[in-house]
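# the amino acid sequence is not available; the structure is as follows:
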């Protein structure tokens, strides 16, 4: 079983993905090469817990895949969803790029 210090709330996991994508996008400022970010498919195994303190309600906590078998007596569910990223300012798609030009010198030719 995980300790409270190891718990990651589902909202925090999705937020970390958002933060990583924003970081990748900001690194590409000014680059002539951009990648359009497509649909993001995510899947998590979560433990559903009813919170009795504070506002209460039910929260979903991400379960470590290696510990998944240890949760036989808890409410474990697989949650999968697709996110479609949008630029908040333009409502259009989102681009990710890199400021440094790529280097293919370490790749061997197929000849």
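Received it, and whenever you're ready, just let me know what you need. Please read these numbers as outputs of a predicted model, since none were measured by experiment.

# hey, let's count contacts and neighbours off CA atoms from now on
Noted.

# buried ones in the longest strand anywhere in the chain?
In the chain, taking DSSP state E as the definition, the longest strand is strand 40-50. Judged by neighbour count using 16 or more other CA atoms under 10 Å, the buried positions of strand 40-50 are 44, 45, 46, 47, 48.

# can you put the residues you listed in a markdown table and add distance to residue 77?
Shown next, in a markdown table, are the buried residues of strand 40-50 (distance: CA to CA, whole Å):
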| residue | distance to residue 77 |
| --- | --- |
| 44 | 8 |
| 45 | 6 |
| 46 | 5 |
| 47 | 6 |
| 48 | 8 |
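
# want to compare, so here's the second one:
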């Protein structure tokens, strides 16, 4: 939805943000950096958004670490978790679908 106000009751018309949260270890052990990035916006039901999110989570190739030796992807309810094991430690990514309630910019185009 964009800045035009009301919410429709039509679940198929709902916009969802496919989001990734990363927790990167920086500046030594114990120091953390957290960010949330929209990967895409999709229109449809929650189930359709979760299916699109699942596909994104399985294909996701983060910038860090550069050469992980193991990649694990878990599902916990509506959340997908990725753990990358690397020589420098573990890197964790969380994927979730969130209903877009307000957007001051023009309506996003659906993911292709």
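Alright, I've got the coordinates. Note that the coordinates shown come from a computational prediction; the quantities given were computed from them, not determined experimentally.

# what TM-score do we get after superposing?
Scored against TM-score structural alignment, normalised by the length of structure 1, the superposed chains reach a TM-score of 0.28; 55 aligned residues with a CA RMSD of 4.5 Å.

# show residues contacting the following helix or strand past the longest strand of structure 1.
Beyond strand 40-50 of structure 1 on the C-terminal side, the first helix or strand identified by DSSP states H and E is strand 58-62. When contacts are defined by CA atoms under 8 Å, 6 or more residues apart in numbering, strand 58-62 of structure 1 is touched by residues 7-10, 13, 44-51.

# the residues you listed: which two are farthest apart?
The span of those, defined through CA to CA, is set by 44 and 51 at 20.0 Å.

# still on that earlier bit, quick one: list the elements packing against the longest strand of structure 1.
Where contact means 3 or more CA pairs under 8 Å, 6 or more residues apart in numbering; DSSP states H and E, strand 40-50 of structure 1 is packed against strand 58-62, strand 76-83.

# looking at these, which is nearest to residue 40 of structure 1?
strand 76-83 (5.0 Å).

# run a quick neighbour tally on the nearest residue to residue 38 of structure 2 once chain neighbours are set aside.
For residue 38 of structure 2, ignoring the flanking residues on the chain, the nearest one in space by CA to CA, 6 or more residues apart in numbering is residue 19 at 4.4 Å. A count of neighbours around residue 19 of structure 2, defined by other CA atoms under 10 Å, yields 20.

# and what of residue 8 of structure 1?
By other CA under 10 Å, the residues close to residue 8 of structure 1 number 15.
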